Every structure is written in C-alpha cells, then in structure tokens.
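Engineer: fold the following for me, if possible:
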Amino acid sequence: MQKKKIFTALLVTLFFSRTVWAENSIKFLDKELIKQLNNGIYEVVTPKIESSKMEYDRKLPFEKMDFKERNEKYYSIGTAFFINEKELLTAGHVFSPMYFSLRKQFFIRDAAGKVYPVGKINKYSTIRDMLVFNLEQYPEKIRPLTFSGPLDVGDTVFSAGNALGEGISYRAGQVASFTDEREYGKWKDIRFSSPASPGNSGGPLLNLAGEVAGVIVSRANVGENYNVAVPISEFSNLTDKAEFQLRNVTVEIAGTDETVIKDWSFSLPLPAAVTEVAEKSQNSLDAFHKAIAAELTEKVKEKSFPLGPRFRDYLRNQPIFQGLAALVPDIDFKQWTAASYSMEKIPLSAVQNVHRGESLHFDFQAIVEKSPETPLKDFLDSPKMIMDTLLKAIPYYRSVGTEKVRINSFGEPEQKNVWNDRLGRKWTTSLWFSEHNNFFIASHCLAYPKGALCNVTVKSASILKLNYFDMVKEGSDEITIGYEGEVDDWVEYFSLGKERLPVYFEGAEMVREGSRLQMKLKDFQIDFSNPKISGKSSLHLHLGYANELLLAEDLVRFEIFPQKGSPAHYRIQPFFAPSPFSQENYTATWDEALHSTGEFSGKVINKGERRIIHKTATQTKKTLTAFDGQKIEKLFTVGCSYKTAAEEEGDIEQDCARFFQGVKFF
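Structural biologist: Just a heads-up that it's a prediction; the model follows:
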C-alpha cells in the first residue's frame, strides 16, 4: 500500500511538472524569419589602430592568438539595425561622441564581413540612449525592421545582436518586469531575461514576430539575466537636435567634503558628421568641467589654497622631502599636510638611476637621470629620451593573447607644451597615444639636477577632454619640491638659465674648484672649503612657499653633505615666528632660535650618534610684512652635524666656525 501511494504521488508530480513546463515554454523565431532579419541587423565596428611609433623588445606574437582574434581587423563595439531603407538605430553609448577617443571611424559589418562606413548622425539622445545614423555606402539587401506594440510580463522576447563580438545571434527569454527609467522616470524600461552580452548594446529586443519592442542598452551582472531595453515607443520622442545630458557631474577637493555637483546639457542641430558631433559635444563638456571647477575654487577660496588663514599658518613650519609632494587640507581646511612618498631607487647602471614614487594625483612620480655623456639641456629638450629612460626602469607591457610584450619606446610625443605655473616653474607636458587600447600617456616634467622630475599619467583617452590639462596646470601650484643632487650636477643645472630654471633660482650661481665651493642663492652666498668636498658631494635644496608673498617659492632647508653617504652635513634653515596654531615643539624650537639658546647656542650638543652645532644668524632677524598686512618675524640658522665615530673626532668647532664664516646673508 505504501509503495502504491509513493508511485501515485510521483505520477502526479511528473504530470504537474510537465504541465507547468508546457505552459511556460518559450517559443523560438522561425528560421526563415531569422534569415530576413539578418539583412536588417548589423555589427557596429571600429578599425583596430596600430601605432607606427611604438617600439617593442620583440615582434608582437600575433600568431599566438586564436584564429579569429589574430585575423580580426576591427573591434566589435555594438549592434545596429535598419529602421528604414537609409537609417539605422543603435544605442547612443555605442558611439559615446561626448568622450574623446582615438577611435574616430565607425562602420557596420554584415555576416560576410563586408563593412560600410557610417555617414552622419541624424538623431541622438543620451537620455534615451538612442542614436540614428545613415551610411556612406549601403548593403545590397536591406530589410528594415518594424516596430511592435507594447509588451506584457511573460511575453517571449529575443535579444538580437553582436554577442561577445561573435556576430549576430538570437537568444530567447521573457519580459520579466517594467521599471522606471533610472535617471528621470520618464518611461518604463523593459527588463528581460534573454541573455545580453558585451556587443549586444544597440541591438533590437524582438517579439515572436521579429518586430522591435525595444533597444538593448545594458546588461545585468555576470551570471544574471535581468537586462534592460528602452521601449521602442521612445523613438518617436527623438528630435532633429542631438540631445546631451549628464547628471551629477562632480568636482571635489581631495581630503575635504567640498564639492560642486551639476547637470550638463548640450544640443546641436542634426544631421551632422560623427566627427562634428564629437568635437562640439566634447568641447562643451570640457568647458562645463572647467566652469564647475572654477565655481568650486571660488566657493572655497577664502579658506583654501593659497588665501586660507590656516594654510598661511602651515607655511610657518613646512616639511622636507625628496621629489614632489601635493598639498592636502583636512575636511575643514584647518590642518594642511604635504602628501609625500618615499622614492624607490632603480639602478640602470653604476652611474644612472631612476627613482620612482607614488603620487596623490598622478599614477606615479619619477626622478629620471640622464646618462653621463648626455648634456642636461639636450635631455630636457627630448621628451622621448626621458620617457625611453623611464621605460627601462619601469616596464610597460602590451598584452597579446596570453603573452606580455615589453614596450621600449612610445616614440616622439604627439604633443609637447612648455608652460609656467604661478610659482614661476617651467614645466614640459608631453602626450603620447597608445592606440591599440585607446589610452594616453602624459608626462609633466621639471628640470632637476642630473635629469628630470616628472609626474606621469597612464589613463583612458576618454578623460582628455574632461578638463584634464587645465586641472594639471592649476593643480601644479599646490605641488612642492625637494631637490637633491651631486654638486657637479647642480653646477650644470644652474647653467640652464631662465629658459629652464624656476624664478626662485634666477640669479643663482655655483662654482666648484677642487674642494672649494662657491654658491649664490636668493638670501645668501657661500664660499667654503672642505677637503671632503668634491663633485660627488650631495646638495639638498628643499623649497616650499613664501610666507610674505601670496604665491611664490622660498627656501625651507639647504644642506650640503661633503662625503656622499655620510650623515655629516652643513645646514642653513629659515625659521618663522609660530602662529597660534603651531605645534608646541615648533614653538619651543622657535624660542630657542630667537634667543640663541638650546640647540641654537652655538655649542657642541651630543645627539646620540651625532654631534651638532647650530647657531642663530642674529643679523638675519627681520619682520616681514605679508601681502595681507600681517607682520611675520623671520630669521636664519646655520648648523653643522657630525658623526661621533673616531674619524670625525677632529676639531669640529673650528670646522663649523669656518662654515659659519663662509656664509654671507643678504
């Protein structure tokens, strides 16, 4: 009896399951209909571009790629379909004309692989993500698709399009739901379960009759079939003007919660060439980014760089570092820091190095040294030489199939621009294109002892017309520099003259004759001899911001290390009266410097493994009148530091006194 009940239940279950399956089975498109549809639905492709300038360390192994990939001459980027004998409809983001791209040519491709160049854009809307275009040449057989009426939840639909770049395919599913359009809620998007892959964008969502119910615009997360199409009824709302809108375009200040968020809109009459639509929309979006960035700057100018009172307080005691550091305020603009990073030394030879470090606003920073036989001026005049040297130390690869091929050179830059920041520093910006992946490489370099100091960006080309270069230039004022180099490299650096040197170094002079060093800077000159001084001696010049001027460079610390690698050194350092917000230890240091006591008494002081002699140059005490009328006290100190090891047990007081006597302040 028990077995009979189980058997009966199993029959009922099987019958019920088969009934449900029958009621929910999805029908498929007729084969003859698919043949007709294939004359109306096409891939959208753009040619693969290869740089004629790039140099690789070996031949690109295209033969290692699979058959289709190594023979493919185009990137498949989407799908389009004929809506009449002369026009095709696709998703607007397939072209995305408002974003800069190195890929400027578009074609449709049929199943036989023949391509037809896109002509003009006739209708366009970012809101509806629809774009209508015509062709310069047309296929022989064209089968325009017809539009359907509204769908219901549960209706069978097909995602037709170029799935994964493998040509046009048809995949079945059902209408899952209708949801409000995300940005404005102007219509109900179609949510459907038919698979949609990269390349399906712009393809038609078809009903069983092969009619267009919607335009596929996005796909769900990997592993989900819950994709989105804009109902074809929205096509009737397209006009003879290109309609651009982006919501919530944002600019912000790092470290703070200060932002400006606005919507961008733009229109232009159609029809127009793709290049014209791209150029005008990109220029508009670029100008919009500039405008809201300027609005943010104006919004915070009374508390931000360089006017903010707490920023001016920060200037009383500025840090030192090697390379580049970016100013960062806290959330309320009350505490300022210089974001600096340690530099990794990468030897290229016994006499040439590259030093690499992180960067707050760029991909990385680097000190790129020239080879000994190359004049500094020639090195700085050749962005290619600088970048080629950098690539020797920091590998950059191109992926070809499963292999990585190292790039030896990007060639000569597409653009080179020399410009001055508001601190009077001379920058060289160079731009290279990486056509195969639609990226760019930009270097922003300053002259540096023995080479160039650069910020480097490697990013998608799409950001180039989003106020990129103006942001770099405006942000450069908020970058401070620590210069370090050997004496003979400094001599060559100072010989560059006004064409390359920052305003702060104008009039600077440096001569070394054997162990005698003569040097002139803005505030002092040095004439000093030491048997350990040579062309290999190390000189550090750390610059920051002037306290009394709104925007100018000034000395933070000067140091010379006679014997390279030894911590023993001579120092000249300015001090400024602390502000009410200065830290207690700095206030105590200022008090000692002001009264020539403690560490600034001129006496030998033991500091563990070092012995120091620091004293105040009392004749340098002065009161500055800042640009805003504020009075600021300033003085200079001079000092010497020695190891406590036996080889440093000479008469350090006399040695330090000779250094003090060799310094003359202006």
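
Engineer: switch to C-alpha atoms for all contacts and neighbour counts from now on
Structural biologist: Fine.

Engineer: quick check, Ser534 in contact with Val511.
Structural biologist: No - taking C-alpha atoms under 8 Å as the contact criterion, Ser534 and Val511 are not neighbours in contact, 11.3 Å apart.

Engineer: how about this one, so we can line them up?
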Amino acid sequence: MQPLNGWVRDKAAVTGKYLHRASLVLWIAIGALGLPCVARAASPDPALVSKIDAATFEVVIPKAVDDPLTYEKPLPLDLLPYQERTDKYFSVGTAFALGDNRYVTAGHVLTIGFGDLSGPPALRDASGHVYAIDKIEKFSLQQDFVVFSLKNPPASAALEANAKPALNSVVYAVGNALGTGVIIRDGLYTSDTPEEENGRWKWMRFSAAASPGNSGGPLLDQDGKVIGVVLMKSANENLNYALPIGEVLHAPDHLAVMDKQMAYQLDVLDYDQHGRFKAQFPLPASYADFSHTFLQLQNQYSEQQLKALLQQQSGDLFPHGAGANRILHGTPELSFFPELIVHDRSGQWNYAGRELNRVPLSGNGYIASGYVGHNLLIHLRRPDDVKAVTFYGDPTQMMDLILKTGYWDRQVGPEKIKITSLGQPATVATYTDNWQRHWKVAVWSEPYINAQVVLFALPVPDGYAIMMRMNPAAITHNSLIDMKALTDFVNVDYGGNLAQWKAFMADRSLLPGAMQDTHIEADYGKHFSYDSSNIAFGYPSTLQSVAPDNMLAVGFGYYDNHGKTDLEASAIQIHLDATDPDRISVKRHIAPSADLDDNFKQAWGKLLHKQHPYDGVPYSDGDEMDIASVIAPPAGTPTELYTVFYGTQGSHKPEDMQAKLDLLTQQFKLKAH
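Structural biologist: So this is what the prediction gives:
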C-alpha cells in the first residue's frame, strides 16, 4: 500500500538509483501548490459543507528562504503557475479538527518535517491563515496517526466522531488532493481488512477517490461525522484505506508509541535484517522536541539493526568465508573505478559496479560514473590545472567539478536549470575504514527539496574515488552509517602519472595504511624505484624511460597476516605513458585454496614450475614482445610468489629482451613478511 502523499513520494524517489542510461539524473518535481480552493465532485448535505470546510486544513511546510545553490542562470520562476511561485509554503497533506484544540493528521504527514531544512509543518485554513503547531499529544508509528494542538487555534467548527459506522454506507473522503485545495468526494465504506503484521486492528476500505495530498484527511459518514483517517491506497485496485477513528480516540493519551516491524538492508548483502522498532516516550512535547526524540530513537534502532546484520553473518562477511576465496587468491584488476564487493545468491563474493558514463573536464580531467544499489560511484580525475594541495583540501571545489558534468538540474516548470554549485558543505569530517583508508566525508543541503547529498571521497593519486547518495534530510544519519559500513567493501586500485603520484605521496595523511611504509622515487631521465614493506625494486631509464607522464598503477589485494586480513599492494605496473603499451609489472601470487577450481590450480602450477610464460624466454604477443619470470622463492614449499614482466612494442633480439629482464630482476628484493 502507498501513502497518499505526493511530497513523501517525491522525496522517496531521490533515494533510489541516480544513473539512467549512463547519466546521472537527479530530477525532483513538486506539483502545483497553492492556497486552497474548495471544489466538490460530490458533497454531503449543504448545511454540513461549511462546517467540514472550517474543520479541514492543509498541512504545509515553509519553502526555503535562503538557497545555497548556484545555477547556470537565474531561475525562470515566471514559468511557474502564479500560485506556485507566490506561495510561501508547500502543501503536503491534510488535517482536521476534533475539538478542544485537538487536531489529527497522518503520522507520515507530520514526520515529513523531521530534519526539515526550511521549517516545521503547520496548518493552513481556506483563507490562507497559517497556524503553528504547539504540542504533540498522541502518536502511533504503526497506526500512522498523530494528535496535536495549535498555539493560537482558530475558532473553527470541530467534526464529531462516529466510532461505529455501518458497512456499505455512503462515505466522503475529504482532503487536499494533489495539493490544489480541499475537495470532498463520495464512495462506499466497503469492508474491513486486518493490518498486515498480526491483525492488531482493522483498516477500513472505501471506494471514494483519494489522491496524493489526501493523507491525514477525514473519512466522513453521510452525516458528516468522522469515521476514519485517510492514509493510503492499494497499489493494484481502486480501493483506499483509512484508520478507524476509534483507534485514535482510544489510543493512550500523552504517549508516542513505536511498534513496527522493519527490515534493514545493506547494498552488498543479499539478505535483510528483520527487527521491530519498539519504543515509546511521554507526551505532550513541542514539535521540535518530539521530532528530535523520535529521530534519536530511530537512529539508535538503525544502528542496532546494522550491527545485528553484520554480526549475523560475521563468519561469512568478506574477507571471511569460503565465498571470498576467488577474490583473496586472485590478482587485482587494476581498476581505478570504485567497485563494491557484493555477496550473491550463489554464496560468492564478487566485484560489482562499472563505469557507465564518462564526461570530460578541462585539463585532462574527467568524471566517470556508475552505480551499485543506492550508491552513485564516481572516479574523479583531477584536472591538470587544479593544484593537488587545494584539490585534496577543498570539498566545495570537488563538488563543483562533479557538477560541471551537467548531471544535476532543477526543474522549473518545463525547463531544467543546471546546478553549478551546492555551496559550502553543511558538515565535513574524515572516516578511516577497516583497511586504514582515510575517507573525506561531506554533506551538502538542498533546502528546496529538503534533501541532502552525502559524499564519501577516497583520495587516490589522480583524484578521488567517490561514493555518493542523495536522500531526504531525515534519513541522512542512516545514509552515513550505511556508507561507513560500505567503505569496508569498496575495492579500488590506485593510479596516475608519476607527477600525480609525487604530489599525492607528499601528503602522508592521504595515504592508506598499506602505503605508509612505501616510498616511490622517480629521478626523471635516470632511475625509478619502488620500496615497500614486502618488496623493493627499481630500474634505470635504459630499461624504460623515466618521465613525469609514466603511468603507475598499484593494485591492492587482501592477505592473511597471522589470522588478520590486511590490504596490501599486490600488483605494480608502470606504462611508458597513457598511450604507449610498453610496460613493466610486478605481481604477487597466492597459492589457491583447496575449494578453488582447476583454473586457479593450473595457473599456480605454471608459477611453481616456471612454465611459459614465466620461463624467462621472450615471446611475441601480437605486435609486441614480452618476457616474464618468477622470482626465486625461499626454501620450502612457497605459499606466495612474485613475477616480473617486461613488454615492449616491435620485434627485438631474444638476448636484448633477456638483458632487459635482468636489469629488472637484479634490483628486485623480497623482504621478510
């Protein structure tokens, strides 16, 4: 079933996937909103209509006054209908008066304002007067209703209640349908149906039409008495649902109750954590205190569910469990586009996520994008004309570069206006994942849609590997804890030219733990050296020219270190430049586990016995010549081996290729591990 609330639906849409046909599209459309104008497709006795009108209100949220965003041009607000561009509020639902300064609406209508970036919800009458909410008196998350008072209530007529309506009788659904004003529509009260979990109460089903914006409005009998609170509609039949008014009247006074089954899901897992959000706290409370306490409890529940989800399968979570062995015993893909390591239904862990679209920036920069689950994945290549020292320290500049792609726009009537800057982030922090990689975390606000952008950016030599979401402001906390957990499943290799590596290595705070003891030296025109805790090697420019535009890639693998898995360099490759295939590479190989297939075992056998292509004999591969060898292992049966490789274009004498390989192997040093 679906809430009858257009604003909720619009905000939920922004939490989904961002990339469609290889393009990021974040398009939010808010329907025409304005002051109520009463229209009646069918009405009760005319004597009751004025009373119903006086007792029924729009629930509104103020529009943001200050907009931190910058656009490619002034917003053409004149393209909007007059009411929409002049109205200071968004209309999000319906409420009604029950007397004694008691007002009722759907719980999900009022909670729209949670975390709101522009102001709390309020009520608005047919004349346009707005009334601030005073105290929340009753609330039920599972039954989806709230009772509250107003600070300066109008002297309006209150609706009477009828807690025992007759089936198959005429009913009227009253509400702010589609945000265009309060209307009254007729139908029949057709049946009751138990609530989905365990039948604790029965929903009323009725055939009177109800549209987005009707949520929280009254369902009336033919005498104009309230029999229910309109809440939702069926997705596959022309029936709508209301909560019987008796459930509201008989609910405990001065109490907020949460008792609802909820599932928690993490994008890398193929199973959910099911639990029950069960809590309560005393009322009355101001809207600010009520929303703060609710969100605090909800956030605590989410944290508990995430913890339970990860603990439930801790023995099989990557890098543990047999399903991880294909990754643990493989070699890095040297993929500079960020991937998520996900668990599939066959019980295996695999890489997910690939580049779907690339937009060039000036100075050889680019934005490559793709997605996995709720997460937009980006590889941002730093433009050459942007200095590394400011690039890695300025999240606003990073986001402005992303926006240069033109992916983000704001819909104004029929026109889409590109967003060119989100301004300064609302919050900036750092987060270190279990692999000792240091992420930059920033949150930007977009008040005009009450949304926030949450971004995790991992510095890499040529720019950033980025994971990003856009979500309603009320669930930013959930996105933050989700994305922190997901960082442990992000796989990305490090690449860039030697000039970029030099700038990157100069700031040790950017380096992952796996590279803190690594030193890379490039004496242009003379010598290159790589020295880590595991290996050291180097070569003179007579083997391969050493220049700023040499492309260096460092791939990372996952290795057992006395019962603990560490992220360590596993493949080092240096290309002559971005276009020349001449290259040198050093790779680390791990003996396959018993459960892996014959392909792994055959590949390991070739290494052990130095069979082709690891026999030190040159060979032709298309229009280039290659030569590779295995570094002599220590005594005993090795569990890991290193190979060295040299490839160059054209045909060359075997003795010349062997001399090149000798230059590389002579300086190779395998350190104790």
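
Engineer: TM between them?
Structural biologist: Here the superposed chains carry a TM-score of 0.88, computed using TM-score structural alignment, normalised by the length of the first structure; 625 aligned residues with a C-alpha RMSD of 2.5 Å.

Engineer: more neighbours, Ser534 and Val511 of the first structure?
Structural biologist: Higher neighbour count among Ser534 of the first structure and Val511: Ser534, with 20 against 17, using other C-alpha atoms under 10 Å.

Engineer: map that one across to the second structure for me.
Structural biologist: Matched across to the second structure, Ser534 of the first structure falls on Ala547, judged by TM-score structural alignment.

Engineer: next secondary structure after the top strand by length along the first structure?
Structural biologist: Within the first structure, and with DSSP state E defining each element, the longest strand by residue count is strand 610-625. Beyond strand 610-625 of the first structure in the direction of the C-terminus, DSSP states H and E gives the next helix or strand as strand 631-643.

Engineer: need the next SSE after that next one, C-terminal direction.
Structural biologist: The next secondary structure element downstream of strand 631-643 of the first structure (using DSSP H and E) turns out to be helix 652-662.

Engineer: now do that following helix against strand 631-643: the angle between them, please.
Structural biologist: Taking axes from the mean of the first three to the mean of the last three C-alpha atoms, to 10 degrees, one finds that helix 652-662 of the first structure is oriented at 140 degrees with respect to strand 631-643.

Engineer: what residues does helix 652-662 of the first structure touch?
Structural biologist: Around helix 652-662 of the first structure, the neighbours that count as contacts under C-alpha atoms under 8 Å, 6 or more residues apart in numbering are Ile526, Asp527, Phe528, Tyr570, Val604, Ile613, Val638, Gly639, Cys640, Tyr642.

Engineer: apply 6 Å and report the result again.
Structural biologist: Under the criterion C-alpha atoms under 6 Å, 6 or more residues apart in numbering, residues Ile526, Asp527, Phe528, Cys640 lie in contact with helix 652-662 of the first structure.

Engineer: who wins for neighbours among these?
Structural biologist: Of those, Cys640 is surrounded by the most neighbours, 25 neighbours in total, counting by other C-alpha under 10 Å.

Engineer: just give me the match in the second structure for that one.
Structural biologist: For Cys640 of the first structure, the aligned residue in the second structure is Tyr646 (criterion: TM-score structural alignment).

Engineer: can I assume that match is in contact with Ile627?
Structural biologist: Yes - checked against C-alpha atoms under 6 Å, the pair Tyr646 of the second structure and Ile627 is within contact range at 5.5 Å.
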